Every structure is written in structure tokens, then in C-alpha cells.
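> Predicted coordinates and the sequence they were generated for:
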Amino acid sequence: MAIDLVTGKAGSAHIDGADWGALNAGILGTNDYVLQVWNQFNANLQDNNHIVIDTGCAVMNGRQAVVTSAETVTIESGTQGQKRNDLICLRYSRDSNGIETAKLVCVKGTPTSGTASDPKLNTGSILLGSTTTHDMALYRVSLNGITAAAPVRLFSTLNPMQSVWDSLTQTVTWSKLADGADTVNVTGTVVNNTALLRVYWMNNGGFNSPSWKRVSLARMLNFKTNGEGYDFICAENTGSDTAGSGIIGVQNQEIYWQHTGGAYDIPQQQWHQAALVFPVVRV
């Protein structure tokens, strides 16, 4: 039938590798990737004719293939006076009965007295069903005569979603600059290079605030403002005649409080807080 509810009960077997492959490709991408689990196919060249590929998990055009224990791949001996590039690949195959398999292979290059080039691989799309063989290159092994060089990694590693989220949403770290007895708290995150912070300050002791004099509260350690400084209206309990004349601002890495009116006395244990939204760059 033309429509299949893949994640639904059908009364008979109706889910195959193509269904899961399409889902994986839609979420992870349609190319070939190594996932960050196990030993990510670490390679160890044992001698000129053998390379050991460690455990790993790959997704090829949406098809998942795993190596659950180290596998040894044989490299055909080189030729004296000739150079050759071989590619160690994870190969997907589908036979005439639709049976799908994966294995590690060494695709032999063409010997030459000049500059060696990589052999051509089968790179048709599994997802589109246009191929019965698909090679995912893991390593290049270059041979000069009979001597094999250290393997060169060729595959892309796909970061887990957690690391992608962490790169988009990041916590601002900070250190206190205000008087040691004062209470300062800075909370919030950075999303798409925009900081969203809540700043709270309670002055432990009373003081006289000259007009426009700053009080340094905290220093951002991992971000700074992108360009000019930014000021935000501050909610305070300093008294009806002065409430609303204070601001909490940020410039470069410094977060500060500043009074915008004339000089006045601020009693002890008064709170000041504001919500800040401003562009940032990493330090």
C-alpha cells in the first residue's frame, strides 16, 4: 500500500530498515556519520598488512551499523617502487533478496610511480534505494612501496543533541565585585548570543550615593557585552522618593548599579533587582 503507519500495529510485519533509515536520516541528516559512543572506530595499524578498527556506531544514509568488538582488516601488500592509497570502509550491501548487511572492507587503490589517489567508492543513496552497495570511508592508508603509513581519519563525527543544546543555551558564570557582606545573585542563560539575566543585589550597610556613581556588583567571566553598555530600570525598596531612580547596567564584563537622581542616603539592607536582555560575545 502507498501509506503505512510505521509506528502503529498492523497485524503483520510491516516495518523494515528503510522505515527506520528514513526516520534516522530525517533527524540526524542524510550523510554518513560516526556517533560519539564506544571507541568511535579508533584505528591501530598493526603492521603493513593489518589494521584493527575498534568499536563504534555509524549512521550511513540513515542506516545504523555497529562494530561491537575490534575487527582486523587486511591490507594487500604494496609494490616496491610504487605508491598506493587504500581506503578502509564500512560497507553497506543489499542482495537480490533484499537482505542487508554491513562489514569492514579495504578498498584497494591503483599503484603508481607518481602521486597516489584515492580509489572510487560506491556512494549511491541507500535512502533513495538507488544502490545495493554504499561505502563509508573511515580511514586512508597510504603505502610507499611495502610500507604502510599511519591511517588518516576521513569520517565526520556527529555531536549528540545535548552538546548542540549546550552550545545554544549557555550559563553565564560570574564573580562578585560588591562589598563582601552584600548579597549578589546573577542567574540566567545565553541563547543565540543574547544574555537573559536576573540580577539581585541587597546592600548590607547603608551609604550615601552621589548622583550617577556606579557600584560594581559582579563580573561576567565567560561573556561580555557586544558593543556599548546597556542600562535597565531597577526595582528597589529604597523609599518612595527614590524608588525607580536606580538602574542596573552592564558594560563589557561588569554588572553595576547606578543612581540617576541627586545624591541621597540608601538605608541598610535594601534590595535592588532588574531583568537584563543584551547581546553578548564569548570572552
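Thanks, I have it.
> alpha carbons only for contacts and neighbour counts from here, please
Noted.
> Show me where the stretch 151-283 of the chain has its helices.
161-168 (DSSP state H, counting those that start in this stretch).
> ok, and here's another one to check against it:
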Amino acid sequence: MRDFQFSYDRKRKHIPILEVLSNKRMRFLFAIVMLLWVAVGAQIITNKVFMKDGDIIGAFMNTNSGLMESTLEVTANYGNQYLTQEDKLSLISYLSNGLGIRFDQQAENNETAERKETVFVREAKRAKTTIKVVTVNGTSSIDAFAQNSEKVSGVTQYVMVRLTIYEDVNNDILEYQKIIKLLFEQLKVAKTNINITMQFSGAFAGNLLLETKNKMADRMIDNLNGTIVYENRQNDLYTIYAYTGLLDEYIKVDGNKINIQVAMNYDEENDTTKIYLATPIISGDW
């Protein structure tokens, strides 16, 4: 009897499911639910594949501020080998030629107790390019690698390419990002030794109300599916840090991932409110 009863109970467990599936209306609802789950999964995959660096430009353009500047900064740890001045000039020449910029072997040299810099700057009507080779002594590091917990003694070489395009209406900054990545790849620099910062800036006439700033900032972060990590929504120092899984680059601060920064400030001299959007964070002054 106990064996029979157990077998009977097992059969009874399946009856409600069979009844549900035999009901045409329930089958239809079940199919709709499954389709919705598939759609959600497909959207997540689409976001990861297609909503990359180009989408951050779209998020910025939705503010209607007008894109004044696009800035790309790529910094690479080039290892601990010794580089002569000729080696440094050759590196600069290789990178500038790869970007389509003629290098005339003229570079500025700066030196302190902790670091030596060889710097090449080329300005044009619509762009400014800076290429640096930095030799760091001891356990110091440069700003782009300040997140690294491991510091090595001796000498470390860093290479930095910074490109600013004014009124980048064709989003050329994205193409240059691909070119610079390829150039460092050909130099055998590991991807883990490369930090990339991309930022965009625009301006509005006058001193915007705090409510207007909040709406623009929230819209940009929402467009990137971002989650706010830290915020200071005050007129004198307006900045928000957030994280999104749609962008590859990120830094960690107090254990939190950050790869979006929104900032705004008022330029009293020109009576304009400047707006910035960067990934992972703004590089330089703002």
C-alpha cells in the first residue's frame, strides 16, 4: 500500500501542470512569458555588443549642448627596459606617423628627481595631439596607473597619446581610438597594461538652474544604463560618478566600480555652463 500510495502521489504532482498546458489560454500566456524573457535576454546581449563607446557620444549629444571637444587619452605601461633618447624619439615618431602626423624630431624634455618626460605636441585648426614618453624612477607611478596596487622599484616607462578634436561632428575620435589601440598592439603592449579615457565637453549659455543640471545628468546616465555610485549635486562642484556594464573600461574606488563621470561648472567670465561626460573619469582639469 505504501509503495502504491507513493506512486499515486507522484502522478498527482504532474496533473496540475498537464492541466495548465492543456488549457489553450494558459499555453498562450506561457508562450508570451517565454517570448518576453527571450526579448529581455536578446536586449541585454545587444547592449553588450553594440552599445559601446559610440553610445556614450549619443548620451552626450542628447543634452543638446553642442559638442565642443572630444578628448581621447591612452596611456600604456611600456615596461622596465632602459630607453635612450633616440629610442624615445623613435617611439614618438612611430605613433605620430601612425596617426598621420609628421614628426620633425623636435620634442621637449622635462626632468625632475622622479621622472623624465619627452613630449611632442602638434596643434592644428581642429585638433591637438600630445605624445609623451615618461620614465618614472623608484616606486612612483603616473596618474593613469595610480589604481595599481603593485609598485615596482627601478625604472618604469610609460607612453601616453592624448588627442583632442574640436567640434567633432563626425565622431572621428572613435576611429582614432581604434588606430591607437592597433599601434600599441603592434608594439606588443598587453591590453591589461593600457588605460583609456574618453571625454566630451559642451556648453550652454548662462548659469543653468540646478534642476536643469539634474535632468541632463540623469538623462545621460539613464541612456547608458548607469547606476550612480557617488554624487555631489551642488552648483559650485557638480559631479556624479556611476557604473554601467555597457562600457569596458572602469576603475575601482573603495571597492566600487566607476566608469562614468558627469560634471558641470559655471564659467563666469564667458557666462556659460560647461558640461562634461567621461569614461571612466575625467582626465585633467575641468
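Received the coordinates, thanks. Bear in mind the structure is a predicted one, so any value in this text is a computation, not a measurement.
> where does the TM-score land?
Put the two chains on top of each other and the TM-score (TM-score structural alignment, normalised by the length of structure 1) is 0.23; 113 aligned residues with a CA RMSD of 6.5 Å.
> Which neighbouring elements make contact with the longest helix along structure 2?
Longest helix in structure 2, counting residues (DSSP state H): helix 24-50. Applying 3 or more CA pairs under 8 Å, 6 or more residues apart in numbering; DSSP states H and E, one finds that helix 24-50 of structure 2 contacts helix 2-22.
> The biggest helix by length in structure 1 versus helix 161-168: what angle between them?
Longest helix in structure 1, counting residues (DSSP H): helix 17-28. If you take axes from the mean of the first three to the mean of the last three CA atoms, to 10 degrees, helix 17-28 of structure 1 sits at 20 degrees to helix 161-168.
> got the buried residues for the helix or strand just after helix 17-28 of structure 1?
Downstream of helix 17-28 of structure 1, the first helix or strand assigned by DSSP states H and E is strand 32-35. For strand 32-35 of structure 1, burial by neighbour count (16 or more other CA atoms under 10 Å) applies to Asp32, Tyr33, Val34, Leu35.
> Just give me the closest of those to Arg282 of structure 1.
Leu35 (27.6 Å; CA to CA).
> quick one: the closest one and Arg219 of structure 1, what's the gap?
38 Å (CA to CA, to the nearest Å).
> Kindly report the same for Ala18 of structure 1.
Going from Ala18 of structure 1 to Arg219 of structure 1 by CA to CA gives 53 Å.
> Same check on Arg282 of structure 1?
Using CA to CA, Arg282 of structure 1 is found at 14 Å from Arg219 of structure 1.
> Val152 of structure 1 now?
With CA to CA as the criterion, Val152 of structure 1 and Arg219 of structure 1 are 44 Å apart.
> can you check Asp265 of structure 1 too?
Counting by CA to CA, the gap from Asp265 of structure 1 to Arg219 of structure 1 is 25 Å.
> Could you do Ser167 of structure 1 as well?
22 Å.
> more crowded one of those two?
Arg219 (22 against 12; other CA atoms under 10 Å).
> ok, the nearest residue to the more buried one once chain neighbours are set aside - contacts?
Excluding its sequence neighbours, the residue lying closest to Arg219 of structure 1 (CA to CA, 6 or more residues apart in numbering) is Glu254, at 4.6 Å. Contacts of Glu254 of structure 1 were listed using CA atoms under 8 Å, 6 or more residues apart in numbering, and they are Ser216, Leu217, Ala218, Arg219, Met220.
> Of those residues, which belong to strands?
Using DSSP state E, Ser216, Leu217, Ala218, Arg219, Met220 are the members of the contacts of Glu254 of structure 1 that sit in strands.
> with those in mind, which one is nearest to Gly26 of structure 1?
Distances from Gly26 of structure 1 to these, taken by CA to CA, are shortest for Met220, at 38.7 Å.
> Is it correct that the closest one is in contact with Ile255?
Yes. Using CA atoms under 8 Å, Met220 of structure 1 makes contact with Ile255 at a distance of 7.5 Å.
> could the buried residues of strand 32-35 of structure 1 go into TSV alongside distance to Ser175 of structure 1?
What follows is the buried residues of strand 32-35 of structure 1, written out as TSV (distance: CA to CA, whole Å):
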residue	distance to Ser175 of structure 1
Asp32	43
Tyr33	40
Val34	39
Leu35	37
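> From those residues, pick the one nearest Lys83 of structure 1.
Nearest to Lys83 of structure 1 out of the buried residues of strand 32-35 of structure 1 is Asp32 (CA to CA; 28.0 Å).
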